[in-house]
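Asks: Structure, please.
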Amino acid sequence: MDGPKGTKKRKLLDKSIPNVILQTPEFAQDSKMYQELLEMERKLDWTMMRKRVEVQDALGRTPTTTRTLRIFLSHTVSGQLWQNTSGEAPPQPNFETGEGMPAWQFKIEGRLLEVPNSRHREKVPQRKFSTMIKRMVVELDRDPQLYADNNIVEWPQAPGHNNPVLDGFTVRRTGDTPTKIRVVMHLEHFPEQYRVLPELGTVLGIKEGSRIEVIQTLWNYIKLQGLQDKVDRRQIRADDKLRPIFGSELVLFQRLPELVNRFLAPPEPVLLHYMLNPGSPPPDRPQAWDVEVKMEDAALKHKMAVTVSASKESSQTLLKLDEEIALLAQSLHNSHMKKTFLESFAKEPAQFIQTWLESQSRDLESILGSGPTEGQTLRQEELKRSEFFQLPWVEEAVAITEGVRLAAPKIQP
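Replies: Modelled structure (predicted):
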């Protein structure tokens, strides 16, 4: 009876060879090499599985890295007196449209620098400059009597998914007087960074970090100083440095995050100063500043994801090779059994057949579920009623056998 259509063919995965073959002198060297390869493969599979699990666990915790953000400040001018090289009188400015009025444009751009010592560029797309800024304020130091309005430009990052994705910002204004520009930039870090107040920062030796980093540093200090209570491990005993911070002698372990939050403040913004002089040609090269930004390590996350999810083709190739090795090992095992069978038969044919028949009889008794005596009785009854003895050649065989027996010389007592 055929099995269900969904039943899959059983695959052989046992790649071991019989110990008798391993101990055979002519196969000793090859067998040893094969066993060493199997042992190496088991160790490699175990190591790869353990590393894959570690990578999967690391993927649950988003990897972070510190990258360098290079910020460029530059400006261009238009309609200035020094740009009129024709010698003619400049046209009258149109105050409604702004045409003919001296003006300037202040540009703020930024990009991430490549990771040093990296052989290949990252395949993941680079983040835009605006996605790395939480809030930015541009302050223009101009005469309030001439330019009373629009001296402060603020760019707050829009909430949700409405954030504009830009490579830079441009501030356009009219005027021909030198202007001092101050840029206040709050960066978008991941994880979010905080400034540690001096009361706690002096004790822990850190000035800035994420909330988890500060809590971990405080816990390391507690363990290093042995401040955890010996009896109740949930309680922390304050020393002379932590007593002003805790406000008591004993503090429960679960209150540490609450206490740390009291000494965390927003990080200091990035301050950039720029001098814009419309009365002279702008510099050929923009001014640049490098700042560090903590962000998600997308390249490492991509590499870990590729490592965990092996390609389908490579997995199928490895499975096919394992099946071929298992089939060869099974074929070797079958050949050894056949060789043993034929050698035993060639050595003593009669005794071998008798032993083999007894073995088959015992197997039949086991299949029928009978004991030794019952099986013997059942076997005799089956032989007596068997159609085997009704075959046409049985009479001839009995006659020949009896003839041989009678013709044999009798031994006198």
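Asks: Please count neighbours and contacts with C-alpha atoms only from this point.
Replies: OK.
Asks: max-length helix in the chain?
Replies: Of all segments of type helix in the chain, defined using DSSP state H, the longest is helix 312-347.
Asks: what element comes up after it heading to the C-terminus?
Replies: Note on helix 312-347: by DSSP states H and E, the next helix or strand toward the C-terminus is helix 349-368.
Asks: Pull the residues that contact that following helix.
Replies: Helix 349-368 has contacts (Cα atoms under 8 Å, 6 or more residues apart in numbering) with 344, 345, 371, 372, 375.
Asks: which stretches of the stretch 51-200 of the chain form helices?
Replies: 198-204 (DSSP state H, counting those that start in this stretch).
Asks: The longest helix of the chain: which residues count as buried?
Replies: 322, 323, 325, 326, 327, 329, 330, 332, 333, 336 (16 or more other Cα atoms under 10 Å).
Asks: cool, stretch 357-365 as well?
Replies: 361, 362, 365.
Asks: What is the burial count for residue 200?
Replies: 21 (other Cα atoms under 10 Å).
Asks: Against residue 177, how distant is it?
Replies: 47 Å (Cα to Cα, to the nearest Å).
Asks: next one: residue 327
Replies: 88 Å.
Asks: next one: residue 399
Replies: 137 Å.
Asks: how about this one, so we can line them up?
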Amino acid sequence: MQAPMQQNYGRPIPPTAHRSPAAPRRPGMPVQMQPHAVAQQYMAPRPMPHPNDAALRRSRKPTDRNLPDGIEDVIIGEGVQQYKNLRDLEKRLDAAVVRKRLDIQDSINKTVKKYRTMRIWISNTVESQPWQGPGNNPGSGRYKVRIEGRLLDDETDPTVPDQEEKDEDAMDDGATDNAKKSDAKSQRFSHFFKNITIDFDKPVTAIPEEVKPVNWTKSIPHPNTPAAPSADFDALQFSRASQENLNVTISLVRDEVPERYKLSKELAEVLDVEEETRSGIVLGIWDYIRAMELQEDEEKRQVRCDHRLRSIFGREQMFFPQIPESVGPHTSPMEPIKLPYTIRVDEEFNADPTPTVYDIQVAVEDPLRTKMMALTQNPAYTAGLRQIASLDDQVALIVQALTHSRARHSFYTALSKDPANFVRRWINSQRRDLETIMGEATRGGGEDGTGPEFRYGGLDGPWDSEVAKEAVRYMLAKPEAAAAR
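Replies: Next up, the predicted model:
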């Protein structure tokens, strides 16, 4: 009888013994490193900013730039008076700059767009038509359509003086040419439209591919990525195969910022316009309400609706903040500009081709608005504000040092005149302040000041004094106090 075969099992691996850090290690015992444990043990914690760090910096940062009272008595010369005069001048300049910037911003918001005439030429050429081949052999006839648009130079910039236009030397001519080129580039044909579609009238004998609509949509580039060269053009071209005349309709969808909307009959009666932007609609309704005196006497935001407003909102009273939402049903997108054209491939027309010309009105930015925007968005202004803020911080530090020096000067001057009485009064003052803080002081009438009504304070309580406010301010500015908050 054959003995059963014994199975060979691998020798089990003993588990790694975990030794306490306090247990002694025998000589010769190999050290087994734990990479993950060591990495976690010696990994330096990432310093996390304290949420109150910014508040601490602001609380410790001096902001007072007014000189302390009586400082002119201890400073020789007219420096204090000159500093006060500069402060008054600074306040007047700040007020004037803020007022002017607000006026410019208000003018930018109220600037009305101008409208200029754009002339559009639509033409087509043909090739490989049957009448073009030798012996009138039928061929794969094709056509090419070109749609080109340019602004008519019917306006000039009113902000440029006539004398500057007349007295230009050769160098100025070059600069002017570059400016005109850059202006023309920013107002090219594709600049005024966000979508162009060419729809074909489908004849019975047409092939579906030959009458498929042609569509161009303006792409919105990333803020940090320049637009592609193909997105800025003066002419749009396309080519198709056809040996018959075709009727097409060119639809141009305007690209205006802010976008204009077509108004309903009721809203157009109130605003006296048929097309307007969202902000223009709200401002127009507001002007109408003020002109008709429809505001409530007590609640100015409540509006009484007359027969025109009732036809829009359908109620007797209207809360003005709800008007922008309520006028939505009375607005609709602007209809695209439709230009009909016939693609002619016959020999008679192409013997002397004549383009079809259309004149349309497009909205352009007011040149004054561009210049005002350059004033408000000038990076030098922001850099100047940062420099002024840095100088203000330095002035505040100097004024703080002057205040401390003034306090020390007054302290030592009073001490030098009568040292004994001064020290006695100073010790009594410190004792009263300590008793006030601890709640152990008595009031002027001799009553007990340790009760809760005294601790809570009042109109004539000690916590309303400048000393207590200063002590609380310094206590809150300490790091441990800020961390406790």
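Asks: re earlier: so for residue 399 and residue 177 of structure 1, which sits in the more crowded spot?
Replies: Set side by side, residue 399 of structure 1 and residue 177 show more neighbours around residue 177, with 14 against 11, by other Cα under 10 Å.
Asks: Check which helices and strands the strand ranked longest in structure 2 is in contact with.
Replies: When structure 2 is parsed with DSSP state E, its longest strand is strand 114-127. Using 3 or more Cα pairs under 8 Å, 6 or more residues apart in numbering; DSSP states H and E as the contact definition, the elements that strand 114-127 of structure 2 packs against are strand 142-151, strand 356-364.
Asks: which stretch among these comes nearest residue 189 of structure 2?
Replies: Closest approach to residue 189 of structure 2 among these (Cα to Cα): strand 142-151, 5.3 Å.
Asks: how close does the closest one sit to structure 1?
Replies: Compared with structure 1 after the fit, strand 142-151 of structure 2 shows a mean deviation of 2.3 Å (mean Cα distance after the TM-score superposition for structure 1).
Asks: Name the residues of that strand that are buried.
Replies: 142, 143, 144, 145, 147, 148, 149, 150, 151.
Asks: how about those, which pair is most distant?
Replies: 142 and 151 (30.4 Å).
Asks: just the buried residues of strand 142-151 of structure 2 now: which is nearest residue 348 of structure 2?
Replies: So of the buried residues of strand 142-151 of structure 2, ranked by how close each gets to residue 348 of structure 2 (Cα to Cα), first place is residue 143, at 14.9 Å.
Asks: so what's whatever residue of structure 1 lines up with the closest one closest to, chain neighbours aside?
Replies: With TM-score structural alignment as the criterion, residue 143 of structure 2 lines up with residue 104 in structure 1. Leaving aside its sequence neighbours, residue 104 of structure 1 sits nearest to residue 77 (Cα to Cα, 6 or more residues apart in numbering; 4.1 Å).
Asks: how many neighbours does the counterpart of that neighbour in structure 2 have?
Replies: Counting by TM-score structural alignment, residue 77 of structure 1 corresponds to residue 126 in structure 2. Other residues near residue 126 of structure 2 number 22, with proximity taken as other Cα under 10 Å.
Asks: was I right about residue 126 of structure 2 contacting residue 140?
Replies: No: Residue 126 of structure 2 is not in contact with residue 140 according to Cα atoms under 8 Å; the separation is 10.8 Å.
Asks: Find me the equivalent region of the helix or strand hosting residue 244 of structure 1 in structure 2.
Replies: Per DSSP H and E: residue 244 of structure 1 is located in helix 243-246. Using TM-score structural alignment, the residues of structure 2 aligned to helix 243-246 of structure 1 are 310-313.
Asks: Comparing that stretch with structure 1, how large is the average distance?
Replies: Superposed on structure 1, stretch 310-313 of structure 2 shows a mean distance of 1.9 Å to its aligned residues (mean Cα distance after the TM-score superposition for structure 1).
Asks: list the buried ones in that stretch?
Replies: 312, 313.
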